[in-house]
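J.: Following is a predicted model, sequence given first.
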Amino acid sequence: MSHMDSEVRPSNFIRNIIDEDLESGKHTQVQTRFPPEPNGYLHIGHAKSICLNFGIAKDYQGQCNLRFDDTNPEKEDIDYVNSIQQDVSWLGFQWSGDVRYSSNYFDQLHAYAVELIEKGLAYVCFLNGEQTREYRGTLKEPGKNSPYRDTPAAENLALFEKMRKGEFKEGECALRAKIDMASPFMCMRDPIIYRIRFAHHHQTGDKWCIYPMYDFTHCISDAIENITHSICTLEFQDNRRLYDWVLDNLNDFQAPNRTRQYEFSRLNLEYTLMSKRKLNDLVTRKLVTGWDDPRMPTIAGLRRRGYTAASIREFCLRIGVTKQDNLVEVGMLDACIREELNEYAPRAMAVLRPIKVIIENYPNATPEIINAAVHPNKEDMGTRQLAFGRELFIDAEDFKEEANKQFKRLVMGKEVRLRNAYVIKAERCDKDEQGNVTTIYCTYDADTLGKNPADGRKVKGVIHWVEASTAVAAEFRLYDRLFTETNPAVFETVDEVLNPNSLVVLHGVAEANLKHAKAEQAYQFEREGYFCADSKDSSSDRLVFNLTVPLRDSFA
């Protein structure tokens, strides 16, 4: 367990409700669920819900189910099912028992729909989509009853059976709950509870051509699984009335301690989209390389970029659980990963924009070996060996022929310390036809090895470097925010706020110790930032490093 996982869980209104329910005896055990729809990859907003539902179950010695809301087969895919299970496990949580699917309950859901029809509480409606919208009314005007609303129960049963047998076309009719067309809540104006879809289902195959709607399925699935606290986001607040109406009108769910729905505010994060539909659009139009593109806010994308499960859990803990909508600063997420990686990431040196340095007075033909700490504050992490020789690479941005006193790096005629190594002095340089410096010629002081040189010389600047003959070539992907605006969701199209510099690719060199860097292993590249080897594209033949986060917040 990471040092970031706090033992103390701050209270919130949901935990207060659970405490009261347990104290009153309404419930003796807590049972929650996480019910994703398998129509895309999970994102950081889902991580908040995962941490809440699984965290509550863990803290109260209860159970949490993983249940796929798989009622829309046209948009679902087994790849999404697998990715969601991987994400939940990677975040450090384990669901109770087997993975569940709403489709497990299709037979029961059908029987409950029949029960509502028999009670005169559901009817088959033949209004088309446009007519249904017209009859529904507006927020200011009540709706009108469908002309099919008073069809006798026996006839509705026969029609619903014909729907089940595939004797109607898609969109020709739907089963609607009979509630109140004048309700101030749109979701209560005779909502559709079953529609016809001739679509192959990833779990049930071609058994069904009618599929239940989410609002009908969700509450019944919760009740079947004896969920005590059904926790969802605020956009479902009005739908709680439908949630209760369905259960109130079914014989099996009349117990006073049956499931209840509670809503909390969803996560809104700066520079981030939380709509799976919009994220899918980015993937489909190839504006990103896939759902796991390191610029995406998906859990898979964050993992590939180098974020740890502990840092995401810590972030979810810090933002808390409230009913108040707000836009969370992305710096909070970055701070969580920086704190963890500063503590645990081994140090290494990589030069992203290499320029050659030749130390003319260096006497050895072969490189010498210098021992350097793996972590400056953790002796138990040991040391690493660095080659040092006559030819090195430094970053082009660390050299200027002339500079003011604020530039504390290598300047012509002045000294700088090489990290973990010697003090060098720039003597002259070569340039290409465009005037770009290609090689810097230096001298070094052999008595200045280490952090505390014997001569007590004070050299203000320290730069990183990589010895040339042992350097390994590497590609560095510098990721920035995907959007240029703090709240991209308010713009009509994402295209107008896409950041053209969200990915900059550089080709440089790294110290030899990184040749076999493992995917997702974090490193602090000294003076550059936190990086990890890319899990898809990096290998011993082609090193690819992703920037997780800079050493400090440079975007703000």
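T.: Looks like it arrived, so ask away.

J.: Could you use CA atoms for every contact and neighbour count after this?
T.: OK.

J.: mind listing what Val330 touches?
T.: 269-271 (Cα atoms under 8 Å, 6 or more residues apart in numbering).

J.: Now, of these, which are buried?
T.: Applying 16 or more other Cα atoms under 10 Å to the contacts of Val330, the neighbour count classes 269-271 as buried.

J.: how about those residues in a markdown table, adding secondary structure and distance to Gln385?
T.: Shown next, in a markdown table, are the buried ones among the contacts of Val330 (DSSP: H, G, I helix; E, B strand; the rest coil; distance: Cα to Cα, whole Å):
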| residue | secondary structure | distance to Gln385 |
| --- | --- | --- |
| Leu269 | strand | 42 |
| Glu270 | coil | 41 |
| Tyr271 | coil | 41 |
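
J.: Take this one as well and set it beside the first:
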Amino acid sequence: MTTPEMASGSNFIRTIISDDLASGRRKTIITRFPPEPNGYLHIGHAKSICLNFGLAQEFGGHCHLRFDDTNPSKEETEYVEAIKEDVQWLGFDWGKHLYYASDTFDQLYLWAIELIKQGKAYVDSQSAEDMRVNRGTLTEPGVASPYRDRSVTENLDLFDRMKRGEFPDGSHVLRAKIDMASPNINLRDPAMYRILHAHHHRSGDNWCVYPMYDYAHGQGDSIEGVTHSICTLEFEDHRPLYDWFLRELNIFAPQQIEFARLNLSYTVMSKRKLLQLVKENHVSGWDDPRMPTLVGMRRRGYPPAAIRTFCERIGVGRAASWIDLSVLEDCVREQLNETAPRRQVVLDPLKIVISNYPKGQTEELEAANHPQNPQAGTRLLPFCNEIYIERADFMEDPPKKFFRLGPGREVRLRNAYIIRCDEVIRDEQGEVIELRCSADLDTLGKNPADGRKVKGIIHWVSARHAKPVEIRQYDRLFQLENPDKADNFLVALNPESFQVTEGLAEPGLLNEEMGATFQFERVGYFTIDSKDSLPGQPVFNRTVTLRDTWEKIKE
């Protein structure tokens, strides 16, 4: 079923598909999401997932999940399983349409032999460096390989021996014979097969020659009957090559459509750079909550609905665009504002003693779990004569528009009483360490008996009942809006992107489920870490602040 987020707008690809169906050019719609299992998916992949699966759902077709597993030296089963989990977490299902490029190795090999027999492919024995140099530049044509005119018989023999493992890695490649003078460098006799004596996660050691991505990709779409092969713009110059293979093999040709990839501020989305962050321990792993990976966002507490909304909101176009990270964070806030239960947690505590509240007394005050959703129910908060508030909610000499606590000032405690600050207690260095306050005991809850109102409302926890919890303050991983512009993207890392503090939480928070997300009232949204938390000992990751604090920083 199409989600509201996906159906809310239009784009040029929707228009193309609608026209194809209306004209009868296509009877059904088949799209695909074809990741290489050489890393974890990131937010850029989410855009492609939402687009391909969303369009298939919207037009009554289906979307394939296909792993382009043609490079065993970089691919792992771990990545395959992680990708499946990410797609399902986003809310999509491929059903019976799960495919692997490795399942087509036999057919791809037979097609390669066919091209050799037609004189359109040859075995090249140049070194990798010589092939690179002889390929030419964007302004100069390439130079033909001295092996380009090998006979069909010799090429068939060499390719067979490559397959049987007679040669070491890098000694030969199979190349398509197209045009070494083509202005499109991708058509200058591109490699089709290389020798790799490497164990494959599915085919084992059955093969020691593996197809190149550009050779396998278009044929994979053709084998599966994909009608609309939706790619990012960097594949636009590869489309003539894909069309050449399909045309020379005389097989079904999908329609390739390119769109602009996602560029997100304060983020890198190169899998090579993300892998470098992991391997060099700049982050704790692929699932580090600061990473733009979907597994990292899931651990941080980003709801999948928020990511779907984000992908629809930024749209799909042909022009390269730069999206500020705040757009994604706004989508997360909007979703969590509707769904996240409220809780009271103090991060920087300042003690208050309520002088006119009985010392030995404890009462339980009713508090709503969500102020806009009565069906979310209520919970009980313990209250006594000693509480903690946020230190920032008190000022000795407050400005005119400061409506929180100050000497002689009144505020309402959320879900509790109105209190007045009567005395300020300092230590030997003059630091404020405690406030003595009095409570208006007739003002409990939301309906004070005498109808008195105060402008300020602050949160609190009971000093005798609050529980210490670990708080992990995650922020943007990079300080620069575009880390890729730095000579070394690592110098743009934000040294304050991860800080560990301790907070005081209402006691019920210790018994919540792993991965649950809450709004700490007046503080932000926090998620119980699914990896490092223990039963009764939650660790809280900051998911997102209540508002965009980085806009103020940039100003």
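T.: That came through fine. Predicted, not measured: the structure shown is a model, and the values here were computed from it.

J.: Ile319 is in contact with Asn326 of structure 1, correct?
T.: No. Using Cα atoms under 8 Å as the test, Asn326 of structure 1 is too far from Ile319 to be in contact (10.2 Å).

J.: Can you tell me which of the contacts of Val330 of structure 1 carry over to structure 2?
T.: By both residues aligned by TM-score structural alignment, their matches' Cα atoms under 8 Å, the contacts of Val330 of structure 1 still in contact after alignment to structure 2 are 269-271.

J.: what's near enough to touch Val288 of structure 2?
T.: Check again: residue 288 of structure 2 is Asp, not Val. Asp288 of structure 2 neighbours (Cα under 8 Å, 6+ apart): 296, 299.

J.: ok, now how distant is it from Pro303 of structure 2?
T.: Asp288 of structure 2 sits at a distance of 16 Å from Pro303 of structure 2 (criterion: Cα to Cα, to the nearest Å).

J.: Residues contacting the helix or strand hosting Tyr109 of structure 2, please?
T.: Using DSSP states H and E, Tyr109 of structure 2 falls within helix 105-117. If you take Cα under 8 Å, 6+ apart as the criterion, helix 105-117 of structure 2 is touched by 121-122, 152, 155-156, 176, 211, 216, 219, 248-249.

J.: again, but for stretch 212-223 of structure 2
T.: For stretch 212-223 of structure 2, contacts defined as Cα under 8 Å, 6+ apart pick out 68, 70-71, 101, 104, 108, 191-194, 229, 238, 241-243, 245-246, 251-254.

J.: swap the cut-off to 6 Å and go again
T.: Here stretch 212-223 of structure 2 makes contact (Cα atoms under 6 Å, 6 or more residues apart in numbering) with 192-193, 242, 252-253.

J.: how about JSON lines for the residues you listed, with secondary structure, neighbour count and distance to Asp427 of structure 2 added?
T.: Converted to JSON lines, the contacts of stretch 212-223 of structure 2 look like this (DSSP: H, G, I helix; E, B strand; the rest coil; neighbours: other Cα atoms under 10 Å; distance: Cα to Cα, whole Å):
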{"residue": "Met192", "secondary structure": "strand", "neighbour count": "23", "distance to Asp427 of structure 2": "76"}
{"residue": "Tyr193", "secondary structure": "strand", "neighbour count": "26", "distance to Asp427 of structure 2": "75"}
{"residue": "Tyr242", "secondary structure": "helix", "neighbour count": "22", "distance to Asp427 of structure 2": "75"}
{"residue": "Phe252", "secondary structure": "coil", "neighbour count": "17", "distance to Asp427 of structure 2": "81"}
{"residue": "Ala253", "secondary structure": "coil", "neighbour count": "21", "distance to Asp427 of structure 2": "79"}
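
J.: Relative to Pro292 of structure 2, which of the residues you listed is nearest.
T.: Nearest to Pro292 of structure 2, judged by Cα to Cα, of those is Tyr242 at 30.7 Å.

J.: which non-adjacent residue is nearest the closest one?
T.: Distances taken as Cα to Cα, 6 or more residues apart in numbering place Gly218 nearest to Tyr242 of structure 2, at 5.4 Å, with adjacent residues excluded.

J.: Next secondary structure after the helix or strand hosting that neighbour?
T.: Element membership for Gly218 of structure 2, per DSSP H and E: helix 213-224. Following helix 213-224 of structure 2 in sequence order, the next helix or strand is strand 228-232 (DSSP H and E).

J.: What is the aligned counterpart of Cys442 of structure 1 in structure 2?
T.: In structure 2, the residue matched to Cys442 of structure 1 (TM-score structural alignment) is Cys437.

J.: mind checking the SS state of its match?
T.: strand (DSSP: H, G, I helix; E, B strand; the rest coil).

J.: burial count for it?
T.: Neighbour count of Cys437 of structure 2, defined by other Cα atoms under 10 Å: 23.

J.: Contact partners for it?
T.: So Cys437 of structure 2 contacts 354, 420-422 (Cα under 6 Å, 6+ apart).

J.: and if we set it to 10 Å?
T.: 352-357, 385-386, 407-410, 419-424 (Cα atoms under 10 Å, 6 or more residues apart in numbering).

J.: ok, now Leu294 of structure 2?
T.: Residues in contact with Leu294 of structure 2 (Cα under 10 Å, 6+ apart) are 40-46, 82-83, 85-87, 89-90, 286-287, 300, 302, 304, 307.

J.: still on that earlier bit, mean deviation (superposed) between the helix holding Tyr109 of structure 2 and structure 1, please.
T.: Helix 105-117 of structure 2: mean distance to aligned residues in structure 1 after superposition is 0.7 Å, counting by mean Cα distance after the TM-score superposition for structure 1.

J.: If any of the contacts of Leu294 of structure 2 are buried, give me the ChimeraX selection for them.
T.: Listed next is the ChimeraX selection for buried residues among those, using 16+ other Cα under 10 Å:
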select :40,41,42,43,44,45,46,82,83,86,87,89,90,286,287,300,302,304,307
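
J.: The contacts of Leu294 of structure 2 in helices, which ones?
T.: 43-46, 82-83, 85-87, 89, 300, 304, 307 (DSSP state H).

J.: Looking at these, which one is closest to Glu390 of structure 2?
T.: Arg300 (23.9 Å).

J.: need the contact list for that closest one.
T.: By Cα under 10 Å, 6+ apart, the neighbours of Arg300 of structure 2 are 287-291, 294, 474, 515, 517, 525-530, 540-544.

J.: Recalculate using a threshold of 8 Å.
T.: Under the criterion of Cα under 8 Å, 6+ apart, the neighbours of Arg300 of structure 2 are 289-290, 527, 529, 541-543.
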